[in-house]
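Novice: The amino acid sequence is not available; the structure is as follows:
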């Protein structure tokens, strides 16, 4: 019997992890369960890892005698690894293994997997929804009506926004999310430009024009960010890049807060250079009290919820369970952050 810890939370439920494991490996598993506090309790930094839920001591106790752990938010720190000698596989059901110390895991011979693309559909749909909500002022007009005010003045020509059909939309980052956004927008009749320096031309769908970043910004009425953060692209969109955008443009970020200079966006909204902006991610989360984001006009915001769908949670559990099955069968693991740990195995 292989001892497995299913450490779920209130999004990727422990029961979803257990059910996915049972489908993938019907026999031979002894599964213990742990439910962590996120999102009822905020995630945060635990020792040397980020965006984690639960404590080191909690994980150390739960991992005794455990060979495999499947989780979304549990911290895998050097202290946890030192105290968990039986652990060999740590599967994180999110797009990147930010809550794991990969270097320490490698030193301890623990393979770490993750689940890229788990929330691609949900995030793509949210991005397009926020784009439309911004151009049609849906949150603002709903708030006015809820407060008993009928704002007919929003129908003024200078207050209404542009349509997607026949507009040019720039998609920055053409991976699992960006490519879906492009496909959805094409269905609206938009002309889609895309920028992704890591992809070859043949990776872009027919009808999507691959361009350099400055050209995308200058030609697009709508710009939506879907790039991964790297050391080279932090604050890739700042005052200089926003100045290249057409007056009256709309900017959406449902990727990562580090990609954007939020003060520059607030300046552009205050001046009227941008028609609107929509954000699901921020440089600091939660947004601090007194932030300009809370008072800048024509801004639509959600609290890092773009990936939140039932299908995302179900898919996340299925992805990590599949890697557990591959591990136990001696097959190559699909998404391993430190594959060198598994070389020569079995």
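Specialist: Happy to help now that I have it. Fair warning: this is a prediction, and the values are worked out from it, not measured in the lab.
Novice: switch to C-alpha atoms for all contacts and neighbour counts from now on
Specialist: Noted.
Novice: Residues touching stretch 47-60, excluding its own?
Specialist: 36-38, 41-46, 73-77, 79-80, 83-84, 98-101 (CA atoms under 8 Å, 6 or more residues apart in numbering).
Novice: What subset of those residues is buried?
Specialist: 36-38, 43-44, 46, 73-77, 79-80, 83-84, 98-101 (16 or more other CA atoms under 10 Å).
Novice: one step back: give me the subset of the contacts of stretch 47-60 lying in strands.
Specialist: Assigned to strands by DSSP state E, the following of the contacts of stretch 47-60 qualify: 44-46.
Novice: Including distance to residue 269, could these go into JSON lines?
Specialist: Output for the ones in strands among the contacts of stretch 47-60, formatted as JSON lines (distance: CA to CA, whole Å):
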{"residue": "44", "distance to residue 269": "31"}
{"residue": "45", "distance to residue 269": "33"}
{"residue": "46", "distance to residue 269": "36"}
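Novice: Pick out whichever of those residues sits closest to residue 315.
Specialist: Of all the ones in strands among the contacts of stretch 47-60, residue 315 sits closest to residue 44, with 23.8 Å by CA to CA.
Novice: I would like the residues contacting the longest helix along the chain, please.
Specialist: For the chain, the longest helix by residue count, based on DSSP state H, is helix 310-329. For helix 310-329, contacts defined as CA under 8 Å, 6+ apart pick out 11-13, 16-17, 20-21, 24-25, 68, 70, 89, 91-94, 113-115, 118-119, 122, 332-335.
Novice: Stretch 111-126 too?
Specialist: Residues from elsewhere that reach stretch 111-126 (CA under 8 Å, 6+ apart): 88-97, 100, 102, 105, 176-178, 180-181, 254, 306-309, 312-313, 315-316, 319-320, 323, 333, 335-339, 341-342.
Novice: one more structure, for comparison:
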């Protein structure tokens, strides 16, 4: 049996192969071949085509896939054209939560199951999100930058430049999936009030309260986004939305850039509609050098690294290997994307 792993500088070849060999140790003549792309040095490309987020070329996979039984891939584009060259392929494992670099419709028509690894980095993103709450409210990034420049800024010890601690804040969470729930659990140790808006759930942690959207917007001191990108949520965070927030509010986005209208956000931040923001994702990535957000002092910016942890890579590889093993043994696969493929 031959497995092709397509890895990169985040999802490391060694971690993936170790997980596969541990789970598939019962398989004789297991052959694992690898090809690596240079993500994240080459950033994700975005497209309106059959795959929407990827790194690399179809040709890279086509020239290697003809005799492959099982494909393990992170960001490379698995298009209909690629699949047409996969004469022996029996499954596709995607080592990320969203299999948006795979043409699911084409795979389904070819009777190829697609597995993903949801929740692989939920703890990493949750920790990072709370870190941004603290960094933005306690001037950590701003103080670092000025101190690094040799400037000892006393302003950050002045009352008017300080903030209330998280224990005095109302935290609003929009979306209560894996990440939103873990943020909520982490916040239990800070003693803050947590409000949750998610129209698809009916129960939250004991330290939180499920509320209507308008209540969330008018009461939250920090509003943190944890929704999926859908036609309904794309551009949802616009000027009309932000005008309902407190003028002292902080917007935090560690989810996806398309949720926010960034032109409206810039206007809101410069006109006092909201006070500040902490952003890990953007409208287009990498962020343009001339983006006006880069010139603002009331924003903490990071370059889409909330999900980057070694734990996330290990979890991803283990979930992938477990599901592939279940498939090979004829057991139910936990994370099957195209449940309607013809078994």
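Specialist: That came through fine. Since we're looking at a predicted model, the values are computed, not measured.
Novice: TM value for the aligned chains?
Specialist: After superposition, the two chains reach a TM-score (TM-score structural alignment, normalised by the length of the second structure) of 0.95; 340 aligned residues with a CA RMSD of 1.4 Å.
Novice: related to what we said a few turns ago, show me the contacts of helix 310-329 of the first structure that map onto strands.
Specialist: Counting by DSSP E, the contacts of helix 310-329 of the first structure place 68, 70, 89, 91-92, 113 in strands.
Novice: Can you add distance to residue 284 of the first structure and give those back as CSV?
Specialist: Below are these laid out as CSV (distance: CA to CA, whole Å):
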residue, distance to residue 284 of the first structure
68, 33
70, 28
89, 31
91, 27
92, 23
113, 27
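Novice: Counting neighbours, which of the contacts of helix 310-329 of the first structure end up buried?
Specialist: Using 16+ other CA under 10 Å as the burial test, those include 11-13, 16-17, 20-21, 24-25, 68, 70, 89, 91-94, 113-115, 118-119, 122, 333-335 as buried.
Novice: Just name the closest of the ones in strands among the contacts of helix 310-329 of the first structure to residue 158 of the first structure, please.
Specialist: Of those, the one sitting nearest to residue 158 of the first structure (CA to CA) turns out to be residue 92, at 47.9 Å.
Novice: What lines up with that closest one in the second structure?
Specialist: Aligned by TM-score structural alignment, residue 92 of the first structure pairs with residue 94 of the second structure.
Novice: Identify the residues contacting its match.
Specialist: 72-74, 114-117, 320.
Novice: Could you find the two of those that are most distant from each other?
Specialist: Farthest pair in these, by CA to CA: 74 and 114, 12.4 Å.
Novice: The host helix or strand of residue 267 of the second structure vs the first structure - mean distance after superposition?
Specialist: Assessed by DSSP states H and E, residue 267 of the second structure sits inside helix 262-271. Compared with the first structure after the fit, helix 262-271 of the second structure shows a mean deviation of 1.7 Å (mean CA distance after the TM-score superposition for the first structure).
Novice: where along the stretch 201-343 of the second structure do the helices fall?
Specialist: With DSSP state H, counting those that start in this stretch, the ranges of helices along the stretch 201-343 of the second structure come out as 213-219, 239-242, 262-271, 310-328.
Novice: highest average neighbour count across these?
Specialist: Mean neighbour count (mean count of other CA atoms under 10 Å) peaks for helix 310-328 among those, with a mean of 21.
Novice: now for residue 137 of the second structure: what does it line up with in the first structure?
Specialist: Under the alignment (TM-score structural alignment), residue 137 of the second structure pairs with residue 135 of the first structure.
Novice: For residue 131 of the first structure, see how far away the spatially closest residue to that match that is not a sequence neighbour is.
Specialist: The shortest distance from residue 135 of the first structure to any non-neighbouring residue, by CA to CA, 6 or more residues apart in numbering, is to residue 161 (4.8 Å). Going from residue 161 of the first structure to residue 131 of the first structure by CA to CA, to the nearest Å gives 11 Å.
Novice: And residue 317 of the first structure, by the same measure?
Specialist: For residue 317 of the first structure relative to residue 131 of the first structure (CA to CA), the value is 29 Å.
Novice: got it, and residue 9 of the first structure?
Specialist: Counting by CA to CA, the gap from residue 9 of the first structure to residue 131 of the first structure is 30 Å.
Novice: Likewise for residue 177 of the first structure?
Specialist: Going from residue 177 of the first structure to residue 131 of the first structure by CA to CA gives 15 Å.
Novice: for the stretch 1-150 of the first structure, what spans make up the helices?
Specialist: Here the stretch 1-150 of the first structure has its helices, by DSSP H, counting those that start in this stretch, at 14-24, 56-62, 78-82, 102-107, 120-135, 138-146.
Novice: between the ones you listed, which one is nearest to residue 260 of the first structure?
Specialist: When the helices of the stretch 1-150 of the first structure are ranked by distance to residue 260 of the first structure, counting by CA to CA, first place goes to helix 120-135 at 15.6 Å.
Novice: in that closest one, what's buried?
Specialist: Of the residues in helix 120-135 of the first structure, 120-128, 130-135 count as buried by neighbour count, 16+ other CA under 10 Å.
Novice: And the residues you listed, which is closest to residue 187 of the first structure?
Specialist: For the buried residues of helix 120-135 of the first structure, the residue nearest residue 187 of the first structure by CA to CA is residue 128; the value is 11.5 Å.
Novice: what about the nearest residue to the closest one once chain neighbours are set aside, how many residues close to it?
Specialist: Distances taken as CA to CA, 6+ apart place residue 181 nearest to residue 128 of the first structure, at 6.9 Å, with adjacent residues excluded. Applying other CA atoms under 10 Å, we find 25 residues neighbouring residue 181 of the first structure.
Novice: corresponding residue for residue 181 of the first structure in the second structure?
Specialist: Alignment note (TM-score structural alignment): residue 181 of the first structure maps to residue 183 of the second structure.
Novice: ok, its match - contacts?
Specialist: Applying CA under 8 Å, 6+ apart, one finds that residue 183 of the second structure lies in contact with 126-127, 129-130.
Novice: Turn those into CSV, including distance to residue 240 of the second structure.
Specialist: Output for those, formatted as CSV (distance: CA to CA, whole Å):
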residue, distance to residue 240 of the second structure
126, 27
127, 30
129, 24
130, 26
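Novice: ok, so of those, who is nearest residue 2 of the second structure?
Specialist: Nearest to residue 2 of the second structure out of those is residue 126 (CA to CA; 36.4 Å).
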